[in-house]
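Asker: Everything below, folded, please.
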Amino acid sequence: MTKHIERPLMIGLKNIAQLLDVSTRTVIRMHKDEQIRLYRMRGKLFAKFDELKEDLDDLLQPLPSKEKQMNQE
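Answerer: From the prediction side, this is the model:
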């Protein structure tokens, strides 16, 4: 009997880039800007799934609605 893991503990660099719809260079740039946390294991870069989600939640900012923008002008 095998266990089914719903979400992975770690995500590789290419998978992170694919999830975010950006290049791997952009993911590395985000790490250098301390926006996301990456870890090196056996020469490859990974992110912890839960930490990546936290980092992205902190990074995202909602856009104001058009009505609010018109009221401010």
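
Asker: Only C-alpha atoms from now on, for both contacts and neighbour counts.
Answerer: Will do.

Asker: May I see the buried residues of the top strand by length along the chain?
Answerer: What stands out as the longest strand in the chain, according to DSSP state E, is strand 44-48. Residues of strand 44-48 classed as buried by neighbour count (16 or more other CA atoms under 10 Å): 45-48.

Asker: I'd like the structure of this one too, to check against the first:
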Amino acid sequence: MSSFTIAHDIPGRMRIRYGKNKFSSVQGEVLKKDLYAWPMIESVEVINVTGSVLMSYDKAQKGLLLNKLKDLDI
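Answerer: Modelled structure (predicted):
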């Protein structure tokens, strides 16, 4: 189960934070690839130094997105 905070959220765009240095640059790239595989995701930017992820997504599927994020093993 994943622990994150929502730093910014407007319909269709969300930044979440896992915590500083939570994952390496390689892990960040794997996370980015995994998130792009989700059908509701339109774009992803992962910043491993700050542990943040910026996503554009289908706003009609926000609930599903949040559930999937909670199930991630970060």
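
Asker: Next, the TM-score between them, please.
Answerer: Superposed pair, TM-score by TM-score structural alignment, normalised by the length of the first structure: 0.33. Supporting alignment: 45 aligned residues with a CA RMSD of 3.8 Å.

Asker: helix or strand right after the longest strand of the first structure?
Answerer: As assigned by DSSP states H and E, the chain's next helix or strand after strand 44-48 of the first structure is helix 49-59.

Asker: ok so, going back, now tabulate the buried residues of strand 44-48 of the first structure in JSON lines and tack on distance to Arg25 of the first structure.
Answerer: Listed next are the buried residues of strand 44-48 of the first structure as JSON lines, based on distance: CA to CA, whole Å:
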{"residue": "Leu45", "distance to Arg25 of the first structure": "12"}
{"residue": "Phe46", "distance to Arg25 of the first structure": "14"}
{"residue": "Ala47", "distance to Arg25 of the first structure": "15"}
{"residue": "Lys48", "distance to Arg25 of the first structure": "18"}
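
Asker: Strands of the first structure, start to end?
Answerer: Going by DSSP E, the first structure shows strands at 10-12, 39-41, 44-48.

Asker: Can you say which of the ones you listed is nearest to Leu59 of the first structure?
Answerer: Evaluated with CA to CA, the strands of the first structure place strand 44-48 nearest to Leu59 of the first structure, the distance being 15.5 Å.

Asker: between the strands of the first structure, which one is nearest to Gln18 of the first structure?
Answerer: strand 10-12 (10.0 Å).
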